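J.: this is the structure alone, sequence omitted:
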């Protein structure tokens, strides 16, 4: 049984300090390299660990790779130089190819992302990302992009809470999955559970058809107090399962009204698909001690709600490129289930049927439309599930990857 090893390194600590990140550096959990980078990379958690009553974002930033020219002058209308180096990391075209997704669709859908605090450069950073990859412009001027505080107003926006990488990867991953979708960023006053939950309500009130929440904290006796804010029939609500492997379940992903999104390691392969996936060793999974098992979830060994339901690439070693200038190096490579949640929200929007997802039950009835991920585990020292599906990617349902990953839009 493999275990997830936490190793503090001077290299990663120095890189984190240089990037202005307070979180400790940790060797990136991995079952092997792939994508556009070899294995063995180092990543840092962007946000500090969750404290009682507060959530942590689940973004991880590679500290050993960055760069690529992209189109830094995109917002000013300059074109990419012919010899510009492509950004390191998977591109939107890579992700669409891996998951058999169409390049069009999603018109009329608004994907909201809820985050803590402001990212002052987000619109210009998004412009660079989209121009680099040939995606249509998404701006406040053309009505595609909107930023609001947790009360739904354009100003005043809250102070920066250090979630710059998280916010950038959220808008970039929605863009990668659904280039024609509108994007709504709701910035909570801070990372308290109450303010984040209120921001979900605001996102729905402002017209969101899908809401992605790339944050959470270990479930507790008071987790149910904000659960109702994550239930909006007609709107698909998604949340990341976390980056700490097999552990107690995280809220809000554990709520029965939420699609819980786990993570995989995505690698290129000489197969008909062209890609291979296994469970990412950091992908969160857990058996709830506080929330009852929904009728549509029937795994054998967990009497409560089990996470995850579905998954996508989340391994920093096989992660996508993003562009961010708020506490970030410009072009970077990211991972964590913070990547998979907004990407899957974009996939739901691409299919255009958010009303099918008052919860995850539609996925369980259409699992044949997903890539079944087999291989790898997220077992953590001291939390070994003994070979069980709760921490091992096995045929059909398992904790780290849920029912699998998108294979086109058949399951959505």
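T.: Now that the structure is in, tell me what you want to look at. Note that the structure is a prediction, hence the values are computed from the model and not measured. Numbering: from 1, shown residues only.

J.: going forward, measure contacts between C-alpha atoms and count neighbours the same way
T.: OK.

J.: all helices for the stretch 51-200 of the chain, in order.
T.: 92-98, 122-132, 164-177, 193-205 (DSSP state H, counting those that start in this stretch).

J.: any chance of these in TSV, plus distance to residue 395 and mean neighbour count?
T.: Shown next, in TSV, are the helices of the stretch 51-200 of the chain (distance: least, C-alpha to C-alpha, whole Å; neighbours: other C-alpha atoms under 10 Å):
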stretch	distance to residue 395	mean neighbour count
helix 92-98	20	20
helix 122-132	36	23
helix 164-177	26	27
helix 193-205	34	22
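
J.: presented hereafter is structure B, for comparison with structure A:
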């Protein structure tokens, strides 16, 4: 019998018994009727040698590489991926997708064939009221085709990241700004508008609006065109449907808008009204679908040099992640950072101890992934109050995710003065307004609603990045590289306003860097002036 390579880190193994697990999942045996259910499985591949480490060093130094060089030098040769593709085809998988650099393959087969080919036991897992067919144990591949395979994903679709928005409940009114707030118009909903946030973070009067820039948003579905038009009208922004672009990443049926996608698109476009907003709609929040979206961004940047900023407003506590999933996505974030794409990721809305739903604080002390990846900009949350005359008071928002990563070592750029000593990657890097009690206006299904959460912070930061890149282009300067090394060099005034009050449950906001608000909140005018 051929030898096989076991991928222990590609799943979180479950006990053999059926019933309710301590984690709250309900597990039952698969019945024959589920054998014909289609499953999508992803295979992540790694180049030979120390090429990933070499690429990590270049990103940490702020180097930006051509996409073609990233593919040619840091991809996987055709000869190394072809045996896997041939084997999958021989085992009745349909090849859905192959990354341009050969670092990932997506394939689909019926559940019975998946179980047989990968030698996994499939079970039915109910999570959040939805039942999935998932692998109970670790998959394997014949050694002859497994040499460059890093991980096998998609086998536990019941584990997915959660969206980080917080909608103010019906019956609770946001606190109105102080009398005489500089930009507040009399309105039915006393939430903030983009012009309020631009003023609060010194991003007004820049003379640019994000021209020639594209903001990518990774989410499951797009917002309604009518809601976008209504939001722009409400904010005094010219209505231009051509600013919105949709990429249906997996050519799948997309779910209806539920709020997160609308918050992301409206606020990214509101902060940078001259930029295009491209929705990378994945159809679901399964990690394999998110992976495909990240690959597509890397593909698109070759033809869209303005695609230098993107946002993701989702995450899952690191203790609920399979290590192989993290390795797979980290390799994609690394390539995006090397290409000069800054990905802004919300740090979470359940403080320092998020549970597996992302909404409660009953989990272990942990950070959430994807914000903990060292190749993204993790964005935490504050409670922003706009006072008379435009002055701003700001404290840490208790829901702001943050802490120490258990997977990633401390990056060299996070060894700056004021960052506590240690060996772990710390989250978040920066912060922005997130408190739904002092939230931002969103128009969803024609209704004006107030939203908050770090899902508000991340796309707003992506909009700020588009403004900074537009200003750099106007000054004949190159687009920004991966931002984190530069931001930590600019810690403190005048580029950042330090947030020194508040807590996320385990960590306190304090002078200098902290694990609630990171470096603090930005002064965009100063960042434009002082970033090299």
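T.: Done, it's in. Everything quoted here is computed from the prediction, not taken from an experiment.

J.: can you lay out the helices of the stretch 51-200 of the first structure as JSON lines showing distance to residue 230 of the first structure?
T.: Converted to JSON lines, those look like this (distance: least, C-alpha to C-alpha, whole Å):
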{"stretch": "helix 92-98", "distance to residue 230 of the first structure": "28"}
{"stretch": "helix 122-132", "distance to residue 230 of the first structure": "25"}
{"stretch": "helix 164-177", "distance to residue 230 of the first structure": "18"}
{"stretch": "helix 193-205", "distance to residue 230 of the first structure": "7"}
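
J.: nearest to residue 319 of the first structure, of those?
T.: Closest approach to residue 319 of the first structure among the helices of the stretch 51-200 of the first structure is made by helix 92-98 (9.8 Å; C-alpha to C-alpha).

J.: and the closest one, which stretch of the second structure?
T.: The aligned range for helix 92-98 of the first structure in the second structure is 194-200, by TM-score structural alignment.

J.: quick one: that stretch to the first structure mean distance?
T.: Averaged over the aligned pairs, stretch 194-200 of the second structure sits 1.1 Å from the first structure after superposition, using mean C-alpha distance after the TM-score superposition for the first structure.

J.: any idea how far that stretch is from the chain center?
T.: 23 Å (C-alpha atoms, centre = their mean, to the nearest Å).

J.: do stretch 237-257 of the second structure as well
T.: On C-alpha atoms, centre = their mean, the centre of stretch 237-257 of the second structure falls 18 Å from the chain's centre.

J.: next SSE downstream of the longest strand anywhere in the second structure?
T.: Once the second structure is assigned using DSSP state E, the strand that runs over the most residues is strand 377-386. Next helix or strand after strand 377-386 of the second structure toward the C-terminus (DSSP states H and E): strand 392-396.

J.: what residues in the first structure pair up with the helix or strand just after that following strand?
T.: For strand 392-396 of the second structure, the following helix or strand on the C-terminal side (DSSP H and E) is strand 403-409. Alignment note (TM-score structural alignment): strand 403-409 of the second structure is matched to residues 286-292 of the first structure.

J.: the matching stretch against the second structure, how far on average?
T.: Relative to the second structure, stretch 286-292 of the first structure is 0.8 Å off (mean C-alpha distance after the TM-score superposition for the first structure).

J.: ok, the closest residue in space to residue 203 of the second structure that isn't next to it in sequence - contacts?
T.: In space, and not counting its chain neighbours, residue 203 of the second structure is closest to residue 524: 5.2 Å by C-alpha to C-alpha, 6 or more residues apart in numbering. Shown in contact with residue 524 of the second structure (C-alpha atoms under 8 Å, 6 or more residues apart in numbering): 201-203, 464, 468, 495.

J.: quick check: the counterpart of residue 408 of the first structure in the second structure vs residue 432 of the second structure, distance?
T.: In the second structure, the residue matched to residue 408 of the first structure (TM-score structural alignment) is residue 524. Using C-alpha to C-alpha, to the nearest Å, residue 524 of the second structure is found at 12 Å from residue 432 of the second structure.
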